[in-house]
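1. Build me a model from this:
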Amino acid sequence: MNSDVRSSYCGSETEKDVARATTKTREPDTAKRLNGDAVFRYLTTFFAFSILAILALMLYEMAGESMPAIKAFGWKFVSSKDWDAVQETFGALPYLYGSVVSSVLALLLATPLSIGAALFITEIAPGRLGSIVAPLVELLAAIPSVIYGLWGVLVMAPWLQTTVQPFLIEHFGFIPLFDGAPYGVSMLAAIFILMIMVVPIITSITREVLLAVPQSQKEAAIALGATRWETIKVAILPYGKSGILGAAILGLGRAIGETMAVTMVIGNAPNISLSLLSPAYTMPSVIANEFAEATTKLHSSALMEIGLILMVVTLIVNALARLLIWSVSREAKGGAA
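-> Okay, here's the model as predicted:
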């Protein structure tokens, strides 16, 4: 019996030794893992704040470069339409007008098309067809803007000049929007090219928003006897309206900042005209066309101020769009939980 007690005591001591050895072995591994997590956290935090610092530095530099024009013209810079590099008189109103009108009208045309395409992909198309169409739509957003511009100059603008604009002038010329000569390159051409460019962006984001709608909402509507259209109208679109609005605003930010394609088809004339057939100008276009040729400090400063306005507007628009899309994603996660 004593031998059994002795053997059991020895066994317990051996187990304690093994446990202590295991604990000592694990302590360095745990410390290394904790140190690695801390380093990773610090690195990611540094990178996140670096992006904000770069953005703040860009705003600071652009504001500094814009200061001569701000001091020289003040608020008159955004309310005057005179732009004369020789006389050093600069007013950005035609460029603000061109950017706002072309972007907003392109958005009004693109949003219904994008919502319809997203609904077709998510709710109507068979699974295999939807999985084929969705990547094709996303690929359209990856086409370089200069390609859209070349297509616009070589194909769309001549077609507008020979077919669409003469028709509009003949039948609707009494409306100020369609009064004028068929130039081809015009505000109308810029609106069409922007519409084509933002449709893939709005469609892709709207599709993700519609996919976030809980399946239970659709099933509840169907259980109550709703048709497919009634389900879309009652259960799907109301749930995703904030995200769809965010997608549209994100498309607006893309349209406002577009440079190359618009520069190639808008005509680049600093006009403020109600007619969509007249050439016009936008903020990105005037920067692209004149910055390399600016010979005076005030001219460069005026262009930098236009860039500052464009940057601030784009940041506000994109931030608002992201906030709306984030709110839909949060609601979807809350519903899933």
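2. from here on, contacts and neighbour counts on C-alpha atoms
-> Noted.
3. Residue 216 should be in a helix, yeah?
-> Yes: under DSSP: H, G, I helix; E, B strand; the rest coil, residue 216 sits within a helix.
4. So what's the residue count around residue 28?
-> Residue 28 is flanked by 11 other residues according to other C-alpha atoms under 10 Å.
5. Please apply the same query to residue 233.
-> 13.
6. measure it to residue 227 for me?
-> Applying C-alpha to C-alpha, to the nearest Å, the value for residue 233 to residue 227 is 10 Å.
7. Second input sequence below; structure requested for side-by-side comparison:
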Amino acid sequence: MDYKTQDVRVPGSPNTTFPSPETHEAVVRPPIVSDAEQSEIRRFLLGRGSSTLQDRGFAWLMLGCALSIFAIVALIATELVLRSQLTIQKFGITFFFGHAWDPVSGNFGAFPFIYGTLMSSLVALCIAVPLSVGVAIFITEMCPKFLRGPLSFLTELLAAIPSVVYGLWAIFTLVPLLREHIDPVLIKLFGWTGLFAAPDFGLGTLSAGVILSIMILPIISSLTREVMTAVPHSQREAVLALGATRWEMIRMGVLRNARIGIVGSVILGLGRALGETMAVTMVIGNSPQIMKNLLAPAYSMASVIANEFSEASDDMYRSALIEIGLALFIVTILVNALARLLVWAVTRGAPPRAA
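-> Below is the predicted model:
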């Protein structure tokens, strides 16, 4: 195409020429569709008829899919409330503070299970949070590019391993390792605190906390990476421009701006730890007692439901187990909602990620 040009004199550059306005319009103007092509497209659009019905049907279908989530949650909550009416009417709020669990005499108290669930989850957080944040910092800020992909994949792969596989690995590997090598050291160094005391059978709150920490590590690490990635690069550059080291840049420019999102990821990991069933059931010892010793057997809310629901011989027994499930359901919903809110508070203003 032969473009027209016009001479535009610029001081200091007398020989500079630029395309004329007509040339510019020719360059940016979209291609012209021939009459034959327009007729073919027009015939297709007229021949297919009106699509109003299809559009409305698709919109209602998508709305139904979205509302089905609310319906499922409402049905679960309704069923749990209805099935636990016997214990709600008999024990009331004292059900959650009672220490006795005696199905023979019909005396039920859920506090030992609440205590075991909270203690094992707290141990899991104490182990998983530093490790998860360290992994996220390394992958996001310090990892070489050739290693970043495989390491991220392996970290997220931990979340895909079935719970029962974690439980089997814990029984045959983790429990003997703790009983023979780790627990004796803890008893010797921290036995005076009462948290680690003999006898030690390997099955207890500590074992459940360790296996839970491995299971929630990919959740906390992945969300922490997303939150750290959402921190603008200008924050990093500004801190480095002031003469900060890499560690100071990560601590002041990244972690400080991402702290709310990191807390949200930790709470989301806590929600996973509270509801975990199979792996915890296999290593916690399943004994409804309240003890300060982390090496002693305990019981969790999910474990007691899994172990005893098939053995429930009367309506009151089943109602007590279902009410424990109701309490676990409510706690999990609230914890996950709080975590999502905190993560959204950080990532809502994040810039789009580069390809």
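8. quick one: the helix or strand that contains residue 345 of structure 2 aligns where in structure 1?
-> Element membership of residue 345 of structure 2 [criterion: DSSP states H and E] is helix 315-347. Matched against structure 1 by TM-score structural alignment, helix 315-347 of structure 2 falls on residues 297-329.
9. Show me how far the matching stretch is from its chain's centre.
-> How far stretch 297-329 of structure 1 lies from its chain's middle: 11 Å, per C-alpha atoms, centre = their mean, to the nearest Å.
10. mean deviation of that stretch from structure 2?
-> By mean C-alpha distance after the TM-score superposition for structure 1, the fitted stretch 297-329 of structure 1 averages 0.7 Å away from its aligned residues in structure 2.
11. What of stretch 239-252 of structure 1?
-> When structure 2 is superposed, stretch 239-252 of structure 1 averages 1.0 Å from its matched positions, counting by mean C-alpha distance after the TM-score superposition for structure 1.
12. residues of that stretch that come out buried?
-> Within stretch 239-252 of structure 1, the residues scored as buried using 16 or more other C-alpha atoms under 10 Å are 239-252.
13. what's the most distant pair in the residues you listed?
-> Pairwise distances among the buried residues of stretch 239-252 of structure 1 were taken by C-alpha to C-alpha; the largest, 21.8 Å, belongs to 239 and 252.
14. tell me the secondary structure for residue 98 of structure 2?
-> With three-state DSSP as the basis, residue 98 of structure 2 sits in coil.
15. So what does it match up with in structure 1?
-> Under TM-score structural alignment, residue 98 of structure 2 pairs with residue 80 in structure 1.
16. got a list of what the closest residue to that match other than its chain neighbours touches?
-> Among residues not flanking residue 80 of structure 1 along the chain, residue 91 sits closest, at 4.5 Å (C-alpha to C-alpha, 6 or more residues apart in numbering). Contact analysis of residue 91 of structure 1 by C-alpha atoms under 8 Å, 6 or more residues apart in numbering lists 76-83.
17. Apply the buried test to those residues and list what passes.
-> 77-78, 81, 83.
18. can you map out the strands along structure 2?
-> Assigned strands in structure 2, in chain order: 5-7, 17-19, 101-102, 107-108 (criterion: DSSP state E).
19. counterpart of residue 204 of structure 1 in structure 2?
-> With TM-score structural alignment as the criterion, residue 204 of structure 1 pairs with residue 222.
20. Go ahead and confirm its match touches residue 156.
-> Yes: contact criterion C-alpha atoms under 8 Å: residue 222 of structure 2 and residue 156 qualify, at 7.2 Å.
21. With neighbour numbers in mind, choose between the two.
-> For residue 222 of structure 2 versus residue 156, neighbours defined as other C-alpha under 10 Å are more numerous around residue 222 (19 against 16).
22. burial measure for the counterpart of residue 114 of structure 2 in structure 1, as a count.
-> Under the alignment (TM-score structural alignment), residue 114 of structure 2 pairs with residue 96 of structure 1. Residue 96 of structure 1 has 22 neighbouring residues, counting by other C-alpha under 10 Å.
23. separation between residue 96 of structure 1 and residue 79 of structure 1?
-> For residue 96 of structure 1, the distance to residue 79 of structure 1 equals 9 Å [C-alpha to C-alpha].
24. swap in residue 274 of structure 1?
-> Taking C-alpha to C-alpha, one finds residue 274 of structure 1 at 17 Å from residue 79 of structure 1.
25. Identify the residues contacting residue 177 of structure 2.
-> Contacts for residue 177 of structure 2 were tallied using C-alpha under 8 Å, 6+ apart; there are none.
26. just the helices in the stretch 101-250 of structure 2 please.
-> For the stretch 101-250 of structure 2, the helices defined by DSSP state H, counting those that start in this stretch occupy 111-137, 145-157, 163-169, 175-177, 183-190, 205-230, 233-241, 246-248.
27. Go through these and pick out the most buried.
-> helix 205-230 (a mean of 26; mean count of other C-alpha atoms under 10 Å).
28. Check which helices and strands that one sits against.
-> Secondary-structure packing of helix 205-230 of structure 2 (3 or more C-alpha pairs under 8 Å, 6 or more residues apart in numbering; DSSP states H and E): helix 111-137, helix 145-157, helix 259-275, helix 278-283, helix 315-347.
29. mind putting the ones you listed in a markdown table, distance to residue 28 of structure 2 included?
-> Output for these, formatted as a markdown table (distance: least, C-alpha to C-alpha, whole Å):
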| stretch | distance to residue 28 of structure 2 |
| --- | --- |
| helix 111-137 | 46 |
| helix 145-157 | 39 |
| helix 259-275 | 45 |
| helix 278-283 | 63 |
| helix 315-347 | 37 |
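30. between these, which one is nearest to residue 43 of structure 2?
-> Between those, helix 315-347 lies closest to residue 43 of structure 2; by C-alpha to C-alpha that is 47.5 Å.
31. what inclination does that closest one have with respect to helix 111-137?
-> 20 degrees (axes from the mean of the first three to the mean of the last three C-alpha atoms, to 10 degrees).
32. so what's the match of residue 204 of structure 1 up against?
-> Residue 222 of structure 2 makes contact with 136, 156, according to C-alpha under 8 Å, 6+ apart.
33. ok, now residue 336 of structure 2?
-> Going by C-alpha under 8 Å, 6+ apart, the list of residues near residue 336 of structure 2 reads 267-268, 271.
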